[in-house]
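> Quick one: sequence and predicted model below, then my questions.
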Amino acid sequence: MALTALGWPEFMWNWKQAIPLFGYVCSVGEDIPIDNECVSGDFVNLKMICRCSLSKMLIGVGARNSRGINRRRRPRRRPDFPTPRGMARNKEGLVLLLDVGPSMHRALQELVFHRSDEVGVVLFGTKETHNDLARELGGYKHVLVKHDIKVVDEETKNALENLPRGTAPVLDAIVVGLDMLIKRFGDTKAKQRLCLITDAQHLLRDPPQGTKEDQVDTIADQMKKHDIKMDCIVFRESGVQHNSVMDENDRLLYHFRDRSVAKVVQVDTPTALLGALKTRNVLPVTIFRGDLEVSSTFKIKVWAYKKTSEEKFPTLKKYSDKAPPSDQFASHEVKVDYEYKSILEPDTVVPPDQRIKGYLYGPQVVPISSAEWEAVKFKPEKGVKLLGFADRSSIPRSYFMKDVNSFVPEPGNTKAIVAVSALARAMQEMNKVAILRCVWRQNQANVAFGVLTPNISSVNNVPDSFYFNILPFAEDIRDFPFRSFSSLPPSSQPTEEQQEAADNLVKMLDLAPPGREEILRPDFTPNPMLERFYSYLDLKSKQPDANPPPLDSCLRRITEPDPDVINYRAPLIQNLGKSFELKENPKRKKARTQERLAYTDPDDQAKSSENNAEKATAADGQAKKPEDPYAEKARAIEVLFPSTEKVGKIGDVNPVKDFEAMLAERSSSIWVQKAIEEMKKYTTNLVQNSLQGDYYEKALECFVALRKACIIEQEPEEYNQFVTKLYERLKKVDDVVKFFQLLSSKNVLLICKEEAPDSDVTEEMARSFFMKTEISSE
């Protein structure tokens, strides 16, 4: 008899009778985390996981049950899925299927639920049998319904503590959990989910008729009919040897995934299990539905979702303990009122209609009314427009800002699916990305400017899509130029031995070693701060005076290096410490900007080193290691450049010293630019007003100081453009041409790339510039 031809009640009976006793879902025990992407079973600290999850849920329950709490109402948003009658939009029906087999008994402790979820707990592998199917139909032994489906509360958490041990088949547990969901929600469109956690190491019996694959197909058909999804988490430690039984069980579990009714994830560490079990699903809500406008005649229907978004800490409310303990209806609410008073009349309260916002514009406060602000606001039209394409390499990863969004073709729209796939595959083949201008909502205050990256699907029934990252504007970018390591003296660069020791340290702590699964994958790594917060919150609810407990071992493996690796590689770490000898660095007076300007050229540094060596030999009678020229320079600077008073202008007595004093003034960001501009004006006047070269020596000193300052302050273009424009304007004056010849003879060239990475001038170009000057003079 074909099961699909039967009515539901009769089919239900036949279907249940046909299921063999097989399987495991979740086990209880020591330190293993849990997620909703797969079924796993081994060592999870079930107590810890349960406390954390339920304390997270109880935050919402407490806010909902307290009377008089002033809650901020959020705007309602249309969900992407129908809301079942009698259920909140974010509400979910969930049945946990927990394998309590021997290898699974130290794995499940802290499950996180939404405050309006309805949760049931089914244990299989127990000595006791308690479920409706066993009473109605017989069979289904060693499957215990520990907690019926109802809104999560303290009883739900208690159901996950003190779990028994034993073994039982997985498919029985799946059928019992499926039966609980169908009886509870019927034909409604409520979100329903099974969460299976197991090690899948036990042999399954052959069914009375058909094959095991047929039984899986029968269950999958019913799950599809009632829109029930299953998350399977298979936990096996890395040392477990695979056998034919485990391979067969894996194949059957993955058959659920192939039927599009389950997700299967395998984990091998307690930390990964803690991160893999997500008992609270976030409802996917679109941030945009509309056209991806390639041109006025070519538009693609797309939906945009958030792909990654930071999970925030729960909002902590102000609480008052002034109410009597016996008052059961006290809300303990704290109300905060603000009063605005005039400085001239401190006793007079300024009403709202007499207040206006003001914005600082320099030292001035500019008042802007609400009506004026609304008129000034940019109110673009809703839409997503393609601006063009760029090479993938031209968009550095450091430019990505905020959350990541996913663009998918409109569900059920074949033309949109084909268009998105064609565009994504063309971009992938040409190694291109698209630049978009996005306005998610009508009259949105800001415009998102971002990059669209193709995401080619590897699954046949999943269409291609795009990832969208917001790009910065010019005001958002922060440049931090640093001196190149190659420009440092040899004494400041690592030796081959030091470099090898550092390379070995990186290899030792590699989180994705060859032949092993990646450690601390983001998909399976929970936020240790959130987990610890919820765990402590649960403890405080029971013991108000409790101190924070030590960090759990699962969370410790996230926040600290693996102690096993550290102990195993102790000699390598000791070798690293020996390779880098630490010396005491004597404290010295902080150098000022004018001190940093007094740097020496490479030739001067070499001479200084030789002089140091000669002095050391004369003093001690034997050669000593030459002193670092940089250390000598630091001492000389203290004497050569004493602190100066604030100077706002470059004078004729000592223009170089005035210039350095202006650079040293850091009370405002404009002082460096102001100093450079002042020196450029002063130097130009010296060159122009020189009579038969009487000011050339002074102008040369100013040019040298200006050039050094532009190199240190990373402003090479300021100097290069100044010299070029000055020459173009005065090149027909014979005396001025002689001055440029003087600069060339003193090797005061344009600033090249070797001296400042931001410069566009090569060394050859810098020297050829003065050669042109000499030719024009001839």
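Received it, and whenever you're ready, just let me know what you need.
> When you work out contacts or count neighbours from here on, use the C-alpha atoms and nothing else.
Noted.
> Now for the residue lying closest to residue 605 once chain neighbours are set aside: which residues touch it?
Spatial nearest neighbour of residue 605, excluding adjacent residues (C-alpha to C-alpha, 6 or more residues apart in numbering): residue 629 at 5.8 Å. Taking C-alpha atoms under 8 Å, 6 or more residues apart in numbering, we find residue 629 in contact with 605, 608, 609.
> Now name the helix or strand holding the first one.
Spelled out, it's residue 605. Taking DSSP states H and E as the criterion, the element that holds residue 605 is helix 602-620.
> so what secondary structure elements neighbour that helix?
Contacts defined by 3 or more C-alpha pairs under 8 Å, 6 or more residues apart in numbering; DSSP states H and E place helix 602-620 against helix 629-640.
> okay, pairing it with this:
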Amino acid sequence: MMSEMRSRSVLNRATYTGDFEVGSRMRVQVQLFTRCREQLLPSLKKESTLGTDTKAVITDRVYKNKFSDYANGDANANANVNVNVNANANADSNDNKGLPEDERIPSYLYGKQRIPFTQEDKNRLDYASGEKHFQLLAFTDKKLIPRSHFMGPVMVCVAQAGNQGSAMTLSTFIHGCFEKNRVAIARLVSRKNAAPKLVVLEPRIKASGECFVVNELPFYEDIRNYPFASFAFNKKFQPTAQQIEAAKNLVNSLNLMEEDDNEGEKELLRPQEMFNPILQRFYENLQCRALDPNAPIQPLSPTIIKYLEPPEEVFRKAEPALKEFAEKFPVTVIRCVISCATFSKKEAKKERKHWSELNDEINDLLQGLSLKKEEVKVKEEIDEDMNIHFNQMLEINAITKIGTKSPIHDFDQLLKKRSSPDHFQK
């Protein structure tokens, strides 16, 4: 029974029940229900103790005072010094004793420093959103809210059951927004002192009923604006009219809407008919293990394989458009042969660095070294876009010995190299 393709039955409970505040004088009794949400696998961290002699694992952690200056409140004393504590050598030291729970202070990394935060600091930083509420902020044009900004699960807003006045008032707002092609922006706090959410209410009118579809909107900190170069600056990157027409034909040929004699147009991949292959695969093997604990992992069923592969009928109809697209956009394989003597795999891995790591290294070098005018050389090599590369503008000498200006930084840089056994003698 569990191996059959079916959806999970979920008890539909309201995530919010209360007033929808429209201004200071109007309150509409509404309810919010979850309409669409990602279904995850059940937790595999729980184990059954029936029929097995198992004992609970007790994790005993011992917190030791690694940095004594932090306990005294001096957080900047060891900010730029890396100290390795040897537990065997300092077993009798006062700084290596276990700390009681009331003396422990959590800390957070800010760059390379650890900033301690007490419980009082957390209480002061916590934002008190107040009692639960659902407030209307404004109405705006539907075109100004892109679908790419929708976040989190989808909810529906309906009037409270049995309240005719609230149902009539909410229906008026739904029809007004639908006719004007506008949406409502609201602030939602589902429970007391919960994190406030900025939501958009989009009207939905069907024969079965009418409601507001609620989607969460991002704040400014949640939006990621990535700058991408335009193809217009170089003519060789601009497609021709034939290439644009071939791309349009390919998109139109892979349309999922198909004609049906009874329903007119029918969607090929409907969410109501598509099951999650991961969940179905999991419950299929769970049924076998329930009947036989030693049963092996079952092979993939044809139904699950069908979900993981593109539909054959659609690509069979789009075969002429695919051939035309391949002819208009020829692809050639470029073979790049690199000599192992000049560039090994280990060196290639070392060259792959995240920008944040590279930025930290540059900042460390700039802080620890005094750059002289004769050490900065500006090269005349300029690329096609008339931009001078950063590595062509700065040329910083490597650290070979421990100086007097920043000996701690020089010592750390020499240890990071690990290229010569004579660094400790220097």
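All right, it came through fine. Everything numeric in this text was worked out from a predicted model, so none of it was measured.
> And the TM-score between them?
After superposition, the two chains reach a TM-score of 0.67 (TM-score structural alignment, normalised by the length of the second structure), with 329 aligned residues with a C-alpha RMSD of 3.5 Å.
> Name the residues of the helix or strand hosting residue 213 of the first structure that are buried.
In this assignment (DSSP H and E), residue 213 of the first structure forms part of helix 212-225. Neighbour counts over helix 212-225 of the first structure (16 or more other C-alpha atoms under 10 Å) mark 212, 215, 216, 217, 218, 219, 220, 221, 222, 223 as buried.
> my read: residue 275 of the second structure touches residue 4, true?
No: contact criterion C-alpha atoms under 8 Å: residue 275 of the second structure and residue 4 do not qualify, at 10.7 Å.
> Of those two, which one has the most company?
residue 275 (16 against 9; other C-alpha atoms under 10 Å).
> Show me what the more buried one aligns to in the first structure.
Matched to the first structure by TM-score structural alignment, residue 275 of the second structure sits across from residue 526.
> Around the closest residue to its match other than its chain neighbours, how many other residues sit close by?
Using C-alpha to C-alpha, 6+ apart and skipping residues adjacent in sequence, the residue nearest residue 526 of the first structure is residue 275, 4.6 Å away. Residues contacting residue 275 of the first structure under the criterion other C-alpha under 10 Å number 25.
> now the strands: where do they sit in the stretch 251-400 of the second structure?
All strands of the stretch 251-400 of the second structure, identified by DSSP state E, counting those that start in this stretch, fall at 257-260, 264-267.
> quick one, which of those is nearest to residue 86 of the second structure?
Ranking those by proximity to residue 86 of the second structure (C-alpha to C-alpha) places strand 264-267 first, at 66.2 Å.
> I would like the residues contacting that closest one, please.
By C-alpha under 8 Å, 6+ apart, strand 264-267 of the second structure touches 256, 257, 258, 259, 260.
> quick one: contacts for the fourth one?
When the contact criterion is C-alpha under 8 Å, 6+ apart, the partners of residue 259 of the second structure are 265, 266.
> State the distance from it to residue 274 of the second structure.
According to C-alpha to C-alpha, to the nearest Å, residue 259 of the second structure stands 19 Å off from residue 274 of the second structure.
> Grab the longest strand from the second structure for me.
As assigned by DSSP state E, the longest strand anywhere in the second structure is strand 26-36.
> what's the closest non-adjacent residue to the equivalent of residue 306 of the second structure over in the first structure?
Per TM-score structural alignment, the equivalent position to residue 306 of the second structure in the first structure is residue 557. Nearest residue to residue 557 of the first structure in three dimensions, chain neighbours excluded: residue 271, at 7.2 Å (C-alpha to C-alpha, 6+ apart).
> What strand or helix carries that neighbour?
helix 270-276.
> what comes up buried for the very next helix or strand once past that helix?
Elements were assigned by DSSP H and E; along the chain past helix 270-276 of the first structure, the next helix or strand is strand 288-295. By neighbour count on 16+ other C-alpha under 10 Å, the buried set for strand 288-295 of the first structure is 288, 289, 290, 291, 292, 293.
> so strand 288-295 of the first structure aligns onto which residues of the second structure?
By TM-score structural alignment, strand 288-295 of the first structure lines up with residues 16-23 in the second structure.
> from the chain's centre, how far out does that stretch sit?
Centroid separation for stretch 16-23 of the second structure versus its chain: 31 Å, with C-alpha atoms, centre = their mean, to the nearest Å.
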